[in-house]
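Peer 1: Okay, sequence plus prediction incoming.
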Amino acid sequence: ILEQRRLKLARQFLHVKDVLVKQHQRALRDSTAKRSHIQQTLRLAEKNRNTILQRLVEQCAQEVARCKEVARQQQLKNQEEIDRRRADLERRQRATAARRAKLLTVPKSRIFSNEMTIPPTREEAAVIIQTHWRFRQLSKAIKTYRSFGISVHTIENMSFHDTVGLLQNPAVIQANGKLLQKARKASPLTCGAKKYKNPSRVFLSAYMIVSHTKEILADIGHHERKLLTSAKIMLRELEQWFNEINDEPNKIHVNHLLSFLSAWDTYYNDFNTWKSKDSEKLASNLIAHYVELEKLWNTVKTQANAETEWRMNIVQQQEEIRRKIRNLGGDETISKLERVLRRLKEKLPNESGNETD
């Protein structure tokens, strides 16, 4: 009996020992699998993090290169403008000195004589020829533009769809661009004229604003009323200038030309102000979307596989939004985004602290 009990206890001991060994082996396999999964997740997260950092480094390098190129181009433009003005001033001084030298050789009796005529200097003759040439070019540009029959009265009697089709016609846009260019060159105030961005499209938009106000200006506020007024004044000055040219086609009619160019400058500034207001609104919406994505990441980043399932998608969306924000408002809008993000990061720890309390 004792031997049987001893054998039974031995078998039980071996069974328990075998079970413990199997449990240990199973736990070891599970631990190894978990460790392998964690290491794989960490490697993937590190790879994603390096990819993001590399992309940010490349974007920063491209941005720095772009800023340097813009600064270089601006420096070249400024230097060209300085050289042009210096050459123009020197040319005028030479013309004045030459004319003064000619006057010094003329007897006083001839100076006060009504029959006295002093031939122009070479520089003065060049100015006269250039003025005549610019007048001819301006006349051609006016004739080409007016051949399309565009006026406030005509546009008012057209449907919105037909108006859009007419004003988006490449030939109309080109003709208007030449008209604005030749008008500015024919003006005596060409020196220091500012640069325009998409002048033809901005100018032709005035017809839409005046004739189809409800379709273009949905909400009439201060900027919209100011834009509508300046558009009406500019188109009125243009048509008055055209009417004067009809009456006397051999003259530029400088006073009416200057009035039109002044009204055009005012309208252009008002248009950009109105457009920037809409751009600011759109940029604010994009910033709000960017912040929502940042809050989403702050919520899910503690979850398992957050780096692999969430991080890359959120980063890509934020990069696309950041690019759109930069295109809308430039560095100033990007700075606004950074300020909003700093305030958000300062706020989030406080909120989590309150929840834990």
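Peer 2: Looks like it arrived, so ask away. Numbers count the residues shown, from 1 in each chain.
Peer 1: can we go C-alpha only for contacts and neighbour counts from here?
Peer 2: Will do.
Peer 1: Would you mind measuring from Ile150 to Ile173?
Peer 2: 12 Å (CA to CA, to the nearest Å).
Peer 1: Do a quick rundown of the helices in the stretch 101-250 of the chain.
Peer 2: 108-111, 122-146, 152-156, 160-167, 170-186, 199-211, 213-216, 222-247 (DSSP state H, counting those that start in this stretch).
Peer 1: Counting neighbours, what do you get for His212?
Peer 2: For His212, the neighbour count with other CA atoms under 10 Å is 17.
Peer 1: So for it, what's the nearest residue that isn't a sequence neighbour?
Peer 2: Phe160 (6.9 Å; CA to CA, 6 or more residues apart in numbering).
Peer 1: do the same with Val291
Peer 2: Leaving aside its chain neighbours, Val291 sits nearest to Leu341 (7.0 Å; criterion: CA to CA, 6+ apart).
Peer 1: Got another one to weigh against that:
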Amino acid sequence: MESKDKKKKAELAVKKPSRTPHPIGKKLNRNFNTSDIKEKVKSSDMLREERRNKMNENFSRVKERAQELQKIREHQNNLLLKSLELAELNRKQRIEQRRAASKKVVERAKTVVLQNKRRSKEEQERRRAELENRIEKTEARRLAHLNRYKKHKSKDTAAITSSVNSNHTASTMSATTAVVPSTSQESSEPIKKKKPSSWSVIRKLFRELELPSPSSPETWLQFNALSQLLHQPKVIVVTTKVLNTALKLVDNDSHHRARVLLTSYMMLMCPEEILQNLDSEEEKKLHDSAKHMLHLFETWLNAHGRPGATAARLAFVEAWNDYNILFESWKSRDRDQLIENMIAYYVQLSTLRQTMIAHQNGDRSVGDQLQQQLDQIKHKLQKIGGTAALEGLQRALEHVTASTSSGRRKQQENVKPRTPDLEEQSSTSQVNKDQLNDILSGYAPSHLTNLQLAHELILEPDFGLEHYLPNDENELEQRIKEIAERAFFDKIREEIEQGNITTCVPPLVQDIQKRLLSLVRPGTTLYQRIEQGLDLDFIQQQLDQNIFDIQKTIQYVLDTMASMCAPVRDKEIEAARHLDADPVEQIKRIFHLLDNMSLDLANFRLRALRRPLMPIAIDYEREKFAEMLSSGMIPLVKTKGWLNESCERLRQVAAQRNPEKVQQAHSARPTHDAIFEEAFVSLLSQPQILTRDKLPETLFLDVRRMQEFQNEFQANTMVAALLMLARNFGSASSQALSELGVKLFTMLKDKSTTVEHLAAEIERTVGDLRPERRQMIRNMVDKTLSHNDTVYSLLSRRVALVIKSTIQNKQFVSDAVITSNGLEHIRSNLQALTQRILKLVQHHRQVYASWYDTIIHDALADHVE
């Protein structure tokens, strides 16, 4: 029952609705109001908008404040910059004011110094005149007192010696009366004047010469009359004494200086007859200098015995030195031109003499007359130009001899390129081998040994030293040198612009003086003039007194260099003169010019050394090579291999010609000369580039020369092959092929030339071709230039054969041989190459013959075994 009751209750409980949702729903429905929610939402939006506006206002205020701060900072920076600019402007103005004030002080100091000097000189002159006056009065009183003493003594002597014979007494009294006047005569007659000075006498004699006055044109004479007057011996002697007095100098050149001074009269009064072109800058400058110098000379003569005579003399001396430099430069140019003309005339006359002798069948009468004229010209050359002129004549004769066929044959017969008429003079200028090292050491640059220098002098008549220029591998060295030089001259420029020249000028002047003196023989007039013109003590005094004129010193150096340098440097001298607005650049040019002048002098001395070097060059090189062999510096391994290979090649050629292996006589074996010639030509014909590693030890001195020979050998072969190709492709004339050969040689020297360029040149020569033939030409050109090509190999063997034949016969092959080998269009180039090769081969045979013979003998002996 109870379970049933419980079940019923449960059912009732399930059917009864829940109470919980009813109150919540009722509550929500009772309190729900949409207007309150909208107001609250609206107030919340307003609150958020208000906060947003406040944040925007705060951001705007912060931004405005930041902009204000930025403007304040910019304003402060602008004020600072303006302050700095104003300070810099004030500093510059202060510096300029101080500089102007210093300049005024310096100018004032200079004026005071000059005034003091003038007053000092005037005071010295016054005291000198006063002293001379006192000396004259003292001398007069002394003479008067001496006369009175002698008179008194003579009276006592006459009384004591009355016993002496009358004749002796009469003569003594007469002499005493003549020498010692009486007291009454002494009071009535004036005292004798002092004997005039020697300068007064010289000056009087010069006035008596009645030379025209430079400042009075109405006294000037015509050319003939003036020339006769100035050439009188008395005029030259008196002028010499006057000039010696002015210069305070007496030496062996006194008469020469007097003639130079008298020449200035001719130059001033008759310029049309003396100067060639008055419009030229150099001769106009010389004329103005002569006029200025003569006016100062006349002023000095008129200032004798007056204040300022010493200053007038010093001014004349300075003007004289300037004129003398210009005159010597002008005279040297005329002398050089005269020497050049005389040498050309001598060469023409010598050629005419040889031609006349050759065409007169042994009749030498005309030749003897021409020889007398040649001797006279040579004597005049030696008198005008000295040893240098004779050396120039020798070089001209060597050049003419080498350019003629007879001269070439003579050079092939004799290694020494020396003309017969100067053969006898060689003994006086020879040097021994012990002295040669010392001589060459003075000229050999750092990259050339004495042996190399002697070798080049013998094989290259026109050899000359050049400035060492680093190659591409040593570009850093060149850059460092340029930077150091730029820094050096920038430092000098800075010191000069700052007015601080006391530290930089003395070393520069000392270096320039040292270099100039190294170019002049000690003891000469020019040597002394350079020492005096660049007196370091005097320049230091000028620097201490702040009166040194750097531009005047630079012009003096340039004038001196112009009188010393070779004519080829004249343009550089003039270019340096025109840079007077930039003294630092002028100094830089001067140093470069001094380097070039030193090089010119070294080359001149080397050319003079070549003639005495010729007789001993072979022995010198042979002994040097033997010393290197004995010391182990070089072996002969490569030389032995080189000659053995040549011997083997000739043996193989002989074997090919004797396939039956018939026993041949001993004379059929290859000779030493044939083996050497084959070895030498094989070096040139090989396709590999010749280097020091690929050359025998005996050719180490000729690496560069052998490379040039190889390049020219290949160029001749290429041009010959291309000309053969052009001949086969068309019907070009012989002249057109010769012109094409010249063009091809020129094109091969240009590194930018390509196969297309060569083919196009051949097409223009051959003529109008079809497109397919043009393409064929291009292909054939490309193929022909290959070392493996059949045509190239054929022409290479032919060129080698011509060179070998020239070496064997010591003369170039005949035209028939050239034509048969198809080389007639490259004859001139091939002949020039073979002559150079022949000269080198002959030299090597003479130097290294003993070693070559030993190696070849051993190689032939091994072959026989």
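Peer 2: Happy to help now that I have it. Predicted, not measured: the structure shown is a model, and the values here were computed from it.
Peer 1: Provide the TM-score value for the superposition.
Peer 2: The TM-score (TM-score structural alignment, normalised by the length of structure 1) is 0.52; 215 aligned residues with a CA RMSD of 3.2 Å.
Peer 1: just to revisit the earlier point, which position in structure 2 aligns with the residue nearest to Val291 of structure 1?
Peer 2: Residue pairing (TM-score structural alignment): Leu341 of structure 1 is matched to Leu397 of structure 2.
Peer 1: Now name the helix or strand holding that match.
Peer 2: helix 365-402 (DSSP states H and E).
Peer 1: Now that helix: buried residues?
Peer 2: 367, 370-371, 374, 377-378, 381-382, 385, 389-398, 401-402 (16 or more other CA atoms under 10 Å).
Peer 1: Name the next helix or strand following it along the chain.
Peer 2: Immediately after helix 365-402 of structure 2, counting by DSSP H and E, sits helix 405-413.
Peer 1: ok, so what distance separates the aligned residue in structure 2 for Thr144 of structure 1 from Lys241 of structure 2?
Peer 2: Here Thr144 of structure 1 is matched to Leu205 in structure 2, going by TM-score structural alignment. Using CA to CA, we find Leu205 of structure 2 at a distance of 10 Å from Lys241 of structure 2.
Peer 1: One more: Tyr527 of structure 2?
Peer 2: Distance of Tyr527 of structure 2 to Lys241 of structure 2, given as CA to CA: 23 Å.
Peer 1: Show me what Ser203 of structure 1 lines up with in structure 2.
Peer 2: Just to correct that, residue 203 of structure 1 is Phe rather than Ser. In structure 2, Phe203 of structure 1 lands on Leu261 (TM-score structural alignment).
Peer 1: before we move on, back to that, the match of Thr144 of structure 1: what's it in contact with?
Peer 2: Val238 (CA atoms under 8 Å, 6 or more residues apart in numbering).
Peer 1: Next: Ile856 of structure 2.
Peer 2: Counting by CA under 8 Å, 6+ apart, Ile856 of structure 2 has contacts 643-644, 647, 672, 675.
Peer 1: Adding distance to Thr784 of structure 2 and secondary structure, write those out as a markdown table.
Peer 2: Putting the contacts of Ile856 of structure 2 into a markdown table (distance: CA to CA, whole Å; DSSP: H, G, I helix; E, B strand; the rest coil) gives the following:
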| residue | distance to Thr784 of structure 2 | secondary structure |
| --- | --- | --- |
| Leu643 | 31 | helix |
| Asn644 | 32 | helix |
| Cys647 | 30 | helix |
| His672 | 35 | helix |
| Ile675 | 30 | helix |
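Peer 1: Next, give me the two most distant ones among the residues you listed.
Peer 2: Asn644 and His672 (11.4 Å; CA to CA).
Peer 1: which residues in structure 1 does stretch 640-657 of structure 2 align to?
Peer 2: Going by TM-score structural alignment: stretch 640-657 of structure 2 matches no residues.
Peer 1: Quick one: the strands in structure 2, in order.
Peer 2: Read by DSSP state E, structure 2 holds no strands at all.
Peer 1: Where is the longest helix in it?
Peer 2: helix 34-160 (DSSP state H).
Peer 1: Pull the distance from that one to the chain's centre.
Peer 2: Chain-centre distance of helix 34-160 of structure 2: 44 Å, with CA atoms, centre = their mean, to the nearest Å.
Peer 1: residue contacts, Arg306 of structure 2?
Peer 2: Counted by CA under 8 Å, 6+ apart, Arg306 of structure 2 has contacts Glu125.
Peer 1: can you tell me how far it sits from Ser215 of structure 2?
Peer 2: Distance from Arg306 of structure 2 to Ser215 of structure 2, by CA to CA: 20 Å.
Peer 1: Next: Tyr527 of structure 2.
Peer 2: For Tyr527 of structure 2 relative to Ser215 of structure 2 (CA to CA), the value is 34 Å.
Peer 1: Same check on Tyr620 of structure 2?
Peer 2: Tyr620 of structure 2 is 66 Å from Ser215 of structure 2, by CA to CA.
Peer 1: With structure 1 overlaid, how far apart is the helix holding Leu397 of structure 2 on average?
Peer 2: On superposition with structure 1, the mean distance recorded for helix 365-402 of structure 2 (mean CA distance after the TM-score superposition for structure 1) is 1.2 Å.
Peer 1: Going by contacts, tell me the helices and strands next to that helix.
Peer 2: helix 309-358, helix 405-413 (3 or more CA pairs under 8 Å, 6 or more residues apart in numbering; DSSP states H and E).
Peer 1: and the angle for the shortest one with helix 365-402?
Peer 2: To tie it back to what came earlier, the one meant is helix 405-413 of structure 2. 60 degrees (axes from the mean of the first three to the mean of the last three CA atoms, to 10 degrees).
Peer 1: Great, nothing more from me.
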